[in-house]
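Sequence first, then the predicted structure:
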Amino acid sequence: MITIIAATNRPGSSTLKLAKYYQRRLLNKGLEVKLLSLDELPPNFIQTDMFGSRSAAFEPIQQLITDTEKFLFVIPEYNGSFPGILKAFIDACTFPDSFYEKKAALVGLSSGTYGNIRGIEHFAGICSYLHLHVLPLRLHIPAVRKEINAEGSLFEEKTVGFVNEQIDKFVRF
């Protein structure tokens, strides 16, 4: 199973729109795909689900992560890196069962010029520590609001081509 993680808790984000786009594309290939938006985390998970504790609200999320074979992280740029909620989420998940020796693809996005290049590199370092194997083709989508239409689909030919290439490689990964 593939789980796509929309790595922000911002309501109505471009990150979630892009994650849903990837989900549709992977479902069209007949794959089992789940989507977890970090805005679905329990509001108090930092108090209840860190350091070995586990709340009833976090249990199904942890089970989803444990059952996942491949992850696709869609990560927006926050202050030159990735959102703190993503790091807190990783820290709350059981180690090593959650990510150890599994596979991942990384997609960065930003409203600015660089598509979260730095944040993806920062997160890749965490993936290495977790023994989470990352697909070498990492995408960076700058000016995302100009790349995605009102229906939540990418439409710029170059970007769609890169996404298609990444999806095909991720499926084979």
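That came through, no problem. Numbers count the residues shown, from 1 in each chain.

Please count neighbours and contacts with C-alpha atoms only from this point.
Noted.

Could you report the separation of the closest residue to residue 42 other than its chain neighbours from residue 32?
Closest residue in space to residue 42, ignoring its immediate chain neighbours: residue 57 at 6.3 Å, by Cα to Cα, 6 or more residues apart in numbering. For residue 57, the distance to residue 32 equals 23 Å [Cα to Cα, to the nearest Å].

which one of those two has more residues nearby?
residue 57 (15 against 12; other Cα atoms under 10 Å).

Wait, the more buried one touches residue 40, no?
No. Using Cα atoms under 8 Å, residue 57 is not in contact with residue 40, being 10.1 Å away.

Can you show me the strands along this protein?
2-6, 33-37, 70-76, 103-109, 133-134, 139-141 (DSSP state E).

Run through the neighbouring helices and strands of the shortest one.
It refers to strand 133-134. strand 103-109, helix 117-129 (3 or more Cα pairs under 8 Å, 6 or more residues apart in numbering; DSSP states H and E).

try this one side by side with the last:
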Amino acid sequence: MITIIAATNRPNSNTLKIAKYYQQQLKNKGVEAGVFNLEHLPADVLNTDMFGKRSEAFQKIQDMISETDKFLFIMPEYNGSYPGVLKVLIDACNYPDSFYDKKAALVGISSGKYGNIRGVDHFTGVCHYIHLHVLPLRLHIPNIKTELDASGNLIKEDTIQFTNEQIEKFIRF
């Protein structure tokens, strides 16, 4: 099972638009993938689901994570890195079995000109620590507001080419 994680809890985010774009592109290639939007983490996850505690609401998320073989993380840039809510998700999940020896592809997005290069690098370190194997082709999409049309589709030819290449490699990974 493939799960695409829209790694922000910001409502109506470009991150979610890109996650849905990837989901559609995978579907076009005959591969089903679910999208998990971090807006749907329990509001009190820090109090109810850390350090061995488990709420009923988070157990459903934990089950989804456990059943996933491949993850595709879409990460916006927050203060030169990835969003803290993504780290909360990782920390709340069962360790080490939630991610151990599974696979991931990483996509950084930003409204600036670097496409969350540092955040993707930071998160790659976390992935290595939890034994999550990362596809070597990590993408960085800068100036995200100029990359999407009103329907949430990528419109720049080079970005479409790079995402298609990453998707093909991710399917074979």
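Now that the structure is in, tell me what you want to look at. Computed from a predicted model, the values in this text were never measured in an experiment.

and the gap between the residue nearest to residue 42 of the first structure and residue 63 of the first structure?
Taken as Cα to Cα, the span from residue 57 of the first structure to residue 63 of the first structure is 11 Å.

do the same with residue 9 of the first structure
From residue 9 of the first structure over to residue 63 of the first structure (counting by Cα to Cα), the distance is 20 Å.

Can you give me every residue that contacts the residue nearest the centre of the first structure?
The residue lying closest to the centre of the first structure (Cα atoms, centre = their mean) is residue 73, at 1.8 Å. Contacts here follow Cα atoms under 8 Å, 6 or more residues apart in numbering; on that basis residue 73 of the first structure touches 4-7, 104-107.

For those, which ones persist in the second structure?
Among these, the ones still in contact in the second structure (both residues aligned by TM-score structural alignment, their matches' Cα atoms under 8 Å) are 4-7, 104-107.

Rebuild those residues as a markdown table, extending it with distance to residue 120 of the first structure.
Below are those laid out as a markdown table (distance: Cα to Cα, whole Å):
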| residue | distance to residue 120 of the first structure |
| --- | --- |
| 4 | 15 |
| 5 | 14 |
| 6 | 14 |
| 7 | 11 |
| 104 | 12 |
| 105 | 10 |
| 106 | 7 |
| 107 | 7 |
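
ok, so of those residues, who is nearest residue 167 of the first structure?
residue 105 (8.8 Å; Cα to Cα).

Who are the contact partners of the closest one?
Residue 105 of the first structure touches 71-73, 134-138, 170, counting by Cα under 8 Å, 6+ apart.

Mark which of those are buried, thanks.
Buried members of the contacts of residue 105 of the first structure, counted by 16 or more other Cα atoms under 10 Å: 71-73, 134, 137-138, 170.

Which single one of those residues is nearest to residue 96 of the first structure?
Of these, the one sitting nearest to residue 96 of the first structure (Cα to Cα) turns out to be residue 71, at 15.1 Å.

Might one say that that closest one is in contact with residue 7?
No. Using Cα under 8 Å, residue 71 of the first structure makes no contact with residue 7, being 11.6 Å away.

and for those two, which residues touch both?
Common neighbours of residue 71 of the first structure and residue 7 (Cα under 8 Å, 6+ apart) do not exist.

Look at the nearest residue to residue 100 of the first structure once chain neighbours are set aside and say how many residues are nearby.
Using Cα to Cα, 6+ apart and skipping residues adjacent in sequence, the residue nearest residue 100 of the first structure is residue 131, 5.0 Å away. The number of residues packed near residue 131 of the first structure is 15, by other Cα under 10 Å.
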